[in-house]
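**Student:** Sharing a model prediction with you, sequence too.
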Amino acid sequence: MDARFLGIPELAEAPSVAVVVDVMRAFTVAAWAFAQGAEKIVLAGSPDEALALKARHPRWLALKDGPPAPGFDAVNSPGLLRSVDLEGRTVVQKTTAGTVGALAVKEASLVLCAGFVVAEATARLLRTRARDGVTFVVTGEDGQADEDLACAQYIALRAGGAVTDATGFLDRAGRSRAAYELEHGVRQGVHPDDIALCLELDRFPFAMVATPEDSLMVLRPHAVPPPADGASL
C-alpha cells in the first residue's frame, strides 16, 4: 500500500483516502465516546461553533481540550469520559489538532479518524477500501508528533499485510512530547490514566468514519469484523 505521512500544513489538496491520527487524545476520546454509547460525534471548527451547535441542540454534549470551560460539558480526556453515560447522545468535539485535521481533509472520498485503540479495525477497513494509496494526517506538532506518526506507520504496515509487532511503536508514543506533557501537568483537563488509555492497542473493534452530513463533518463508528477464517491481515 502506498502511504504518505503529512502534517496538516502540508495538505495542499484533498487526498482520496485520509486517515487522521490523533493519539493523545482526540480520537482516543472519540472511540471512548462511542464505547459509552454516543450515536455520533460532530467535529467542530472552533469553540464558538461547538457552543453554537449545542445552543441549537440542547441535548448535545460539547467537549474541548484544555481545562473545563463555561458551556462545555466535558474535556478531552479518555480517563474522565469513560465514566460518562452517552447512550444515544450526540457529542460535539473541538480539539487543537485532531478535529482540525479531519476538517482539513473533509473533501476526501474516505476519511478515517484513528488512534492505537482502533488501529486494527482501521487497517482492515483500509485493506478493503484503499486501492490507490492513503494519506495519513499526522495532526500533532505540525506533523512532527511522534505518537501520531508511530500510530500512522503501524496502521500503514498492518493495512499492507505486514505481521508487525506493535511494541516499538507504542514505546515511541509513550516517550513522546505529548505523553510527557500529559504526565507532568503541562496540559490541563487530564486524568492520571489518560496515557495508558491512549496506548491500549485495539481496545475497540470498530473504525471511525467521518462524512459530511447537513454541512457538518460527522464521525460515526464503523464495525469491522475479523476475517472469516480468523487469520490476521
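**Tutor:** Sure, I can see it.
**Student:** From here on, just use CA atoms for contacts and neighbour counts.
**Tutor:** Fine.
**Student:** quick one: the strands in the protein?
**Tutor:** Secondary structure of the chain (DSSP state E): strands at 3-7, 17-21, 40-43, 61-64, 74-75, 90-94, 110-114, 134-138, 206-213, 216-223.
**Student:** what about the longest helix that the chain contains, distance to the chain center?
**Tutor:** Across the chain, the longest stretch assigned as helix under DSSP state H is helix 146-159. Here helix 146-159 is found 13 Å from its chain centre; the criterion is CA atoms, centre = their mean, to the nearest Å.
**Student:** That one packs against which elements?
**Tutor:** Applying 3 or more CA pairs under 8 Å, 6 or more residues apart in numbering; DSSP states H and E, one finds that helix 146-159 makes contact with strand 3-7, strand 17-21, helix 119-129, strand 134-138, helix 167-174.
**Student:** Check what contacts the fourth one and list those residues.
**Tutor:** In this structure, residues lying in contact with strand 134-138 by CA atoms under 8 Å, 6 or more residues apart in numbering are 1-8, 15-22, 101, 143-145, 148-149, 152.
**Student:** Now which of those would you call buried?
**Tutor:** Buried by 16 or more other CA atoms under 10 Å: 1, 3, 5-8, 15-22, 101, 143, 145, 148-149, 152, out of these.
**Student:** ok, the most centrally placed residue in the chain - contacts?
**Tutor:** Residue closest to the mean C-alpha point of the chain, counted by CA atoms, centre = their mean, is residue 27 at 2.4 Å. By CA under 8 Å, 6+ apart, the contact list for residue 27 reads 21, 98, 113, 114, 115.
**Student:** Look at the residue nearest to the last one when sequence neighbours are not counted and say how many residues are nearby.
**Tutor:** Yep, that's residue 115 we're talking about. Among residues not flanking residue 115 along the chain, residue 23 sits closest, at 4.6 Å (CA to CA, 6 or more residues apart in numbering). By other CA atoms under 10 Å, the residues close to residue 23 number 33.
**Student:** Would you check how far apart residue 83 and residue 31 are?
**Tutor:** As judged by CA to CA, to the nearest Å, residue 83 and residue 31 stand 13 Å apart.
**Student:** residues touching residue 22, list them.
**Tutor:** Counting by CA under 8 Å, 6+ apart, residue 22 has contacts 28, 97, 98, 113, 114, 115, 138, 139, 140, 148.
**Student:** Who wins on neighbours among those?
**Tutor:** These, ranked by neighbours (other CA under 10 Å): first place residue 115, 34 neighbours.
**Student:** next up, a second structure to put side by side with the first:
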Amino acid sequence: MNPRFLGIPELVEVPSVAVVVDVMRAFTVAAWAFAQGAEKIVLAESLDEALALKARHQDWVALKDGPPAPGFDTVNSPGLLRSMDLGGRTVVQKTTAGTAGALAVKEASLVLCASFVVAEATARLLRTHKSDSVTFVVTGEDGRADEDLACAQYIARRVTESGTDAAEFVRRAGESRAAVELTEGVRQGVHPDDVALCLELDRFSFAMVAKVENSLMVLRPRAMPSPADETSS
C-alpha cells in the first residue's frame, strides 16, 4: 500500500481511497455516538445546515465544536457524549476540521473516518479492500496536527505491519498542541476526560464508512471481525 498524508488544502484531486483522521475530537466523538446506539451520523457542511436539518427532523441530535449553542443538543466532546442514550437516533455533526475533511473527499470510492479508538478496525478494512494507494487526510491545523498525523501513520503501518507498536504514536498525540489546549481549557465545550478518551487505542471494533446518501454525507459503522474471529469461523 502506498500511503499519502495530506492536509485538507492539499487535496487537489479526488483520491480513490481516503481515510479522514480527526483524533481530537470529531471522529472519537463519532465512534462514541455509534457506541451509544446512534444509527447514522450526518456530516453537515455548516452550522446553518446542521440547524436546518435539526429543524426538519426534531428527533435528530445536533452537535458542534465549542461551547453550547441554541438549537444544538450537545458539543463535540466524547466525555459528554458517552453518557447520552442515542439508541436508533441520527446525529448531525459539524466540526471545524473532521467533517470538513470528509466532505472534501466525498467523491472518493471509499471514505473512512478514523481516530485511535477505531484504528485497528480501520486498518483491517483497508487490508480487506487491498487498495494500492490510500490518501490519509490529516484534518487538524491544515495538515500539521501531530495527533492526526500520528494516528494516520499508525493506521498506515498497521495495514502492512500487524506488529507495529502504538506507544510512540499515542505519545505524540498526547503531547500535541490539541491535547495541551484541551487539557488547559483553551478550547471550550470540553470534558476533563476528553484527551484520555481520544488516546484510547482500539476501544471499538468497528470502522466508520462515509458515503453520500440523498445528497447528504452520511457516516455509518461497519463491524470488522478480529483475526481470531476470522480464524474460528
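**Tutor:** Great, that's in hand. Predicted model only: the values in this text are computed from it and were never measured.
**Student:** what's stretch 57-76 of structure 1 in contact with?
**Tutor:** By CA under 8 Å, 6+ apart, the surrounding residues in contact with stretch 57-76 of structure 1 are 25-26, 29, 47, 50-51, 54, 77, 81, 89-96, 187-190.
**Student:** try 7 Å
**Tutor:** Applying CA atoms under 7 Å, 6 or more residues apart in numbering, the contact partners of stretch 57-76 of structure 1 are 25-26, 29, 50-51, 54, 89-95, 187-189.
**Student:** Just give me the closest of the residues you listed to residue 164 of structure 1.
**Tutor:** Relative to residue 164 of structure 1, the closest of these is residue 25; by CA to CA it sits at 23.6 Å.
**Student:** I'd like the distance between that closest one and residue 15 of structure 1.
**Tutor:** Residue 25 of structure 1 is 24 Å from residue 15 of structure 1, where distance means CA to CA.
**Student:** Residue 107 of structure 1 too?
**Tutor:** 8 Å.
**Student:** Repeat that for residue 59 of structure 1.
**Tutor:** As for residue 59 of structure 1, its distance to residue 15 of structure 1 is 34 Å (criterion: CA to CA).
**Student:** and if you look at residue 100 of structure 1?
**Tutor:** Per CA to CA, residue 100 of structure 1 is found 15 Å from residue 15 of structure 1.
**Student:** ok, now residue 89 of structure 1?
**Tutor:** With distances taken as CA to CA, residue 89 of structure 1 is found 31 Å from residue 15 of structure 1.
**Student:** go on, residue 53 of structure 1?
**Tutor:** According to CA to CA, residue 53 of structure 1 stands 28 Å off from residue 15 of structure 1.
**Student:** Next, the contact list for residue 180 of structure 1, please.
**Tutor:** Under the criterion of CA under 7 Å, 6+ apart, the contact list for residue 180 of structure 1 is empty.
**Student:** and it, what pairs with it in structure 2?
**Tutor:** With TM-score structural alignment as the criterion, residue 180 of structure 1 lines up with residue 180 in structure 2.
**Student:** My read is that residue 21 of structure 2 contacts residue 112, right?
**Tutor:** No: the pair residue 21 of structure 2 / residue 112 is not scored as a contact, 8.5 Å apart, by CA atoms under 7 Å.
**Student:** didn't residue 79 of structure 1 look like it was pressed against residue 196?
**Tutor:** No: the pair residue 79 of structure 1 / residue 196 is not scored as a contact, 9.2 Å apart, by CA under 7 Å.
**Student:** Who has more neighbours out of those two?
**Tutor:** For the pair residue 79 of structure 1 and residue 196, the greater number of neighbours falls to residue 79 (21 against 13), based on other CA under 10 Å.
**Student:** if I pick that one, what's in contact with it?
**Tutor:** By CA under 7 Å, 6+ apart, residue 79 of structure 1 lies in contact with 191, 193, 194.
**Student:** returning to that earlier point: what's the most buried one of the strands of structure 1?
**Tutor:** Ranked by mean neighbour count, these are led by strand 17-21 with a mean of 29 (mean count of other CA atoms under 10 Å).
**Student:** check the fit of that strand onto structure 2 and give the mean distance.
**Tutor:** Strand 17-21 of structure 1, aligned to structure 2 and superposed, deviates on average by 0.1 Å (mean CA distance after the TM-score superposition for structure 1).
**Student:** which other helices and strands contact that strand?
**Tutor:** Helices and strands touching strand 17-21 of structure 1, by 3 or more CA pairs under 7 Å, 6 or more residues apart in numbering; DSSP states H and E, are helix 98-104, strand 110-114, strand 134-138.
**Student:** need the ones you listed in JSON lines with distance to residue 228 of structure 1, can you?
**Tutor:** As requested, those are arranged in JSON lines below (distance: least, CA to CA, whole Å):
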{"stretch": "helix 98-104", "distance to residue 228 of structure 1": "31"}
{"stretch": "strand 110-114", "distance to residue 228 of structure 1": "23"}
{"stretch": "strand 134-138", "distance to residue 228 of structure 1": "25"}
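**Student:** Among the ones you listed, which comes closest to residue 170 of structure 1?
**Tutor:** Judged by CA to CA, the one of those that comes nearest to residue 170 of structure 1 is strand 110-114, at 14.3 Å.
**Student:** which outside residues touch the closest one?
**Tutor:** Outside of strand 110-114 of structure 1, the residues within contact range by CA under 7 Å, 6+ apart are 16, 17, 18, 19, 20, 21, 22, 27, 122, 208, 209, 210.
**Student:** contacting residues around the fifth one?
**Tutor:** When contacts are counted by CA under 7 Å, 6+ apart, residue 20 of structure 1 touches 101, 102, 112, 113, 114, 136, 137, 138, 139.
**Student:** ok so, going back, I'd like the strands of structure 1 as a markdown table, with distance to residue 170 of structure 1 appended.
**Tutor:** Listed next are the strands of structure 1 as a markdown table, based on distance: least, CA to CA, whole Å:
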| stretch | distance to residue 170 of structure 1 |
| --- | --- |
| strand 3-7 | 18 |
| strand 17-21 | 14 |
| strand 40-43 | 26 |
| strand 61-64 | 25 |
| strand 74-75 | 24 |
| strand 90-94 | 25 |
| strand 110-114 | 14 |
| strand 134-138 | 16 |
| strand 206-213 | 19 |
| strand 216-223 | 23 |
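**Student:** Since that was my last question, I'll sign off now.
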